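Novice: Sequence first, predicted coordinates after that:
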Amino acid sequence: MPPNSTSPTLTAAQRWAVAVTALAAMMVTLDSLVVTSALGAIRTALHASIEELEWTVTAYVLTFAVLLMTAAALGDRFGRRRMFITGLAVFAAASAGCALAPDVGALIAARAVQGAGAALLMPLALALLGAAIPADRRSKALGVFAGVTGLAVPVGPLLGGAIVTGVSWPWIFWINIPIAAVLISLALTRIDESFGPKARLDPGALLLVTASAFGIVWALVRGSKAGWGSAEILSTLTVGVLLAVGFVRWQRRAVEPMLPMHLFASRAFSVGNIAIFFEWGSALGALFFMAQFLQTGLGFSPVRAGLALMPWGATTFIVPQIAGVLIGRMGVRPFIVAGLGLHAAAMIWIAVIAEPGLAYQQLIAPLIVSGSGVAMSLPATQSAALGSVAPQYVGKASGAYSTMRQLGGAFGVAVVVAAFASTGSYASAQTFNSGFTAAMVACAVLSLAGALSGLVAPRRIPPTRPSETTDQTAHLVSGPRSDVRNSAWSRAAGSGSDAM
């Protein structure tokens, strides 16, 4: 463990730790976004239906979500660097599987494995960063980490479009392999191994939460095609809900729960998690269809569609810096309610004006409004969820928040695709536009649900104090001693961990 220092300057070893972890997180974030620009090309090349196209996104998000908390526990027990490198290797191998997929079924399977690799990478990147850098230098390191990762938001759709237009869609996955190979080499030679508190793994809880999420998402994805009243949908949805109830009961009785249920007694924690669930469901659902609308509805090339989404991405990179300062003065409630309200208004705006041949200039303003709304509410949900818990629980609270965000994305894509399928299809630009309009309305409804949850957020989040219980998060980032700076780092790390 590096010794504390009064100097704010990062050493060479610490700069390597920041670079390796930030680039790994950026690779994962870029992979989530470049796919949005390639969906049209993938649909055409692999003759994918809307349901199959949906699963190329949902399979990745679903495995990413349900394995996040387990990945952090594996890193603590078996070594963070070891599991981080394992995550890089899994991600690279799955990327090759995606690029070589002969059909859409193989692509979906490879995307699910990719999500598992991403789940290992994201939480362990921050854990390694925290272990490598002493407390007085962490804010600077986190700022670099968040900036590098956040850069993927405006760049992702453009990069994906450029690759699809200039080469072919498999290359959005091939580029991950040399990057992962370099990062593995650097991690082995530039980052020290570290361990955390060896909490007991709980395979029963993991099985319950995975099966529950899969059952619910399966019902949402298949509902339009199989029929919402069919035995398949009713049975899988019922089983999914019952398993979710079983997971809650299991956690209540567990000695070392994956997700301590008492955290939800905090109004701020509950609101933060509910709001991010609906926020990311709406945002990812909108991204899923916006790039397709630009290409199918307006005839844009993939690279031009990526450029067209830059106003949205630029706001999500700039606005959080301002919102983060104001939240400390005004509280989280105004930013959750106003931000998600703006995003909902932008979705309705786009639904009203959408038509084949629409002049792109008419989309710029609602894209900026949407991006600004998402960007101002995101740090507020993070502050609500992570700033309201005692330090010894902040690691698990961060894992819960990240999991709810990813599950919200899977849920949102399923809902939005169901709305599209109920009124539209890919048969023509006109029929696509009909479905797209319904999808944007569904995005607005999801965002409004998040805004409504924000209305009950406390005006101010009371400061938390370390309890006499061992501060596991402080141990994770700087050894067995606990102090206020460690708690602040943990909250900030949770905020920076989830650019996507």
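Specialist: Noted; the coordinates are in hand.

Novice: contacts and neighbour counts: CA atoms only from here.
Specialist: Will do.

Novice: List the buried residues of stretch 153-167.
Specialist: Neighbour-count burial for stretch 153-167 flags 153-165 (criterion: 16 or more other CA atoms under 10 Å).

Novice: residues making contact with that stretch?
Specialist: For stretch 153-167, the external contacting residues (CA atoms under 8 Å, 6 or more residues apart in numbering) are 29-31, 33-38, 41, 169, 171-172, 301-307, 309-314, 316-317, 499-500.

Novice: circling back to that earlier point, just the closest of the buried residues of stretch 153-167 to Ala397, please.
Specialist: Nearest to Ala397 among the buried residues of stretch 153-167 is Val153, at 24.3 Å by CA to CA.

Novice: which element is that closest one on?
Specialist: Using DSSP states H and E, Val153 sits within helix 152-166.

Novice: and what of Thr464?
Specialist: Secondary structure (DSSP H and E) places Thr464 outside all helices and strands.

Novice: In addition, the following structure is provided for comparison:
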Amino acid sequence: MTSFTPLQRLVVAVAILASFVTFLDGTVVTVALPAISRELGGGIATQQWVVDAYLITLSALILLAGSVSDAYGRVTVMRVGLIAFGAASVAVALAPDPLVLIIARAAQGAAGALLVPSSLALITSVMRGEVQARAIGVWTAVTTAAQMIGPLMGGLFVDLLSWRFVFLINVLPIAVNLILLRRLALPGHERSIRVDWTSGVLCALGLGGLVFSLIEQGRMGWTSPVIWGPGVAGIVLMMLFLFRQRSDAALLPLSLFGVRNFAWGNLSTLFVYAALSLNGFVIGVYLQQGPGLSATAAGLASLPITILMILLSSRAGAWAGRLGPRLFMTIGPLLMAAGAALLLTVATEFDYWWQVLPSMLVLGLGLALTVAPLTSTILGAIDERRSGIASAVNNAVSRVAGLLVVALLSTIVGGTLDLDGFHSAAWVTAALFAAGGVVSWIGIRRAPATASTGATAPGTPG
């Protein structure tokens, strides 16, 4: 970060640490799921809810949090989010049964929703152009590495201590970031943006009803009123939510999607992050329940992706800033599709080095080429005043993608995550990645020096 000013370095460090805990906690739990299920019971449904309870509140409230960040100030919102996230993490670690665990996970997601939009908005509020592209590249490299290294850290804690310690990893980075926030002095914030609290409630309840139906239908069937009732209610509430979003003052300003790169970039995000979530869940669980690897070994399986992300992601952000993002956002997902397809070589006679490692290397290369250009393109398309909500929309899209694909897990794998189910998940993952690449090629364009929103696109001359 030597090319940044002292203020910019501090902002990037704060943004990274704030997002680090939410991204880490989204994936560190994956390899702990079998241990949680063994201790607390509940089978695959409990495993799905441990993941999706977090994603429901994170996805549903991240839009609201983006508006709150723009209205009340990024530093204030981030401080509240960090304290709440730390408290919820302790509650998860102490949970005595599945219900308490799931409720605490939902609280974690709600707190996490306050962190990601405010952290990226901090970057876009003090940096634009190529400097912003480099900053987002660094942010992306570290936070995505947190997602990738999460399973390894979780595996070590599960094998050496207990799954409960997995959720206490956050305490140290939260404490450090609260100290750094005291040193961060930004210009005074003017509260000029209205927060649509009603839309936030509609979104949260709507997503909750839909996900409940998707997860529990495998156990009760679609004919049960306990299933179709919440499902129908969820659809109605989401329709009411969208009906309210008809102005720039709304929680989700639909006018943002009139910006080409923002709209197409978010559609690509939907496919790519659905594939990433499905792949991460299936790898973490199957390698333990199928070949019988330890939690640590299952976590180590994805380490090559982490290494490649750290080495290449910030460079990819800079390259995309100079050459334009379209090529990277197309080739990257197509490489990841090929990597997912390589998992079809996994057989009953398991061999990590020939059946899984090649996939991890190709996936890591594709992911490193994709994530920073994708994030920079989407955020650079929107002016700084709305950077909080723009960041929130993109993060909400990625979380909803993961939320829905995990909720559909039983359908995707045919009810059981055995070898056939693993192969089915690999096919679906490859198709989702490929769709993300095709969408980027069709829709993404190199932005002019000054976009219609008044934003300078990252990396464009001007």
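Specialist: Good, I have the coordinates. What you are looking at is a predicted structure, and each value in this text was computed from that prediction instead of being measured.

Novice: Buried subset of the contacts of stretch 153-167 of the first structure as a ChimeraX selection?
Specialist: For the buried members of those, the matching ChimeraX selection, counting by 16+ other CA under 10 Å, is:
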select :29,30,31,33,34,35,36,37,38,41,169,171,172,301,302,303,304,305,306,307,309,310,311,312,313,314,316,317,499,500
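
Novice: Inside helices: which ones of the contacts of stretch 153-167 of the first structure?
Specialist: Judged by DSSP state H, the subset of those located in helices is 29-31, 33-38, 41, 171-172, 302-307, 310-314, 316-317.

Novice: rewinding a little: need the buried residues of stretch 153-167 of the first structure in TSV with distance to Ala101 of the first structure, can you?
Specialist: Conversion of those to TSV gives the following (distance: CA to CA, whole Å):
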residue	distance to Ala101 of the first structure
Val153	26
Pro154	28
Val155	25
Gly156	22
Pro157	22
Leu158	23
Leu159	21
Gly160	18
Gly161	20
Ala162	21
Ile163	18
Val164	16
Thr165	19
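
Novice: and which of those residues is nearest to Ala48 of the first structure?
Specialist: For these, the minimum distance to Ala48 of the first structure (CA to CA) is 16.9 Å, reached by Val164.

Novice: What does the closest one correspond to in the second structure?
Specialist: Taking TM-score structural alignment, Val164 of the first structure has Val158 as its aligned residue in the second structure.

Novice: and stretch 159-176 of the second structure, how far from the chain's centre?
Specialist: The chain centroid and the centroid of stretch 159-176 of the second structure are separated by 20 Å under CA atoms, centre = their mean, to the nearest Å.

Novice: Please disregard the earlier target; I meant stretch 4-15 of the second structure.
Specialist: 22 Å.

Novice: can you pull the buried residues of it?
Specialist: For stretch 4-15 of the second structure, the buried set under the neighbour-count rule, 16+ other CA under 10 Å, comprises 4, 8-15.

Novice: how near is the residue lying farthest from the centre of the second structure to Leu419 of the second structure?
Specialist: Relative to the centre of the second structure, the most outlying C-alpha is that of Glu349, 33.2 Å out, by CA atoms, centre = their mean. Going from Glu349 of the second structure to Leu419 of the second structure by CA to CA, to the nearest Å gives 11 Å.

Novice: and Ser119 of the second structure, what pairs with it in the first structure?
Specialist: For Ser119 of the second structure, the residue aligned by TM-score structural alignment is Ala125.

Novice: for its match, helix, strand, or coil?
Specialist: Classification of Ala125 of the first structure using DSSP: H, G, I helix; E, B strand; the rest coil returns helix.

Novice: now do Gly454 of the second structure
Specialist: coil.

Novice: surely it meets Arg385?
Specialist: No. The criterion here is CA atoms under 8 Å, and Gly454 of the second structure misses it with Arg385 at 10.0 Å.

Novice: Which stretches in the stretch 351-462 of the second structure count as helices?
Specialist: Along the stretch 351-462 of the second structure, the stretches classed as helices by DSSP state H, counting those that start in this stretch are 352-355, 357-380, 387-407, 409-413, 419-443.
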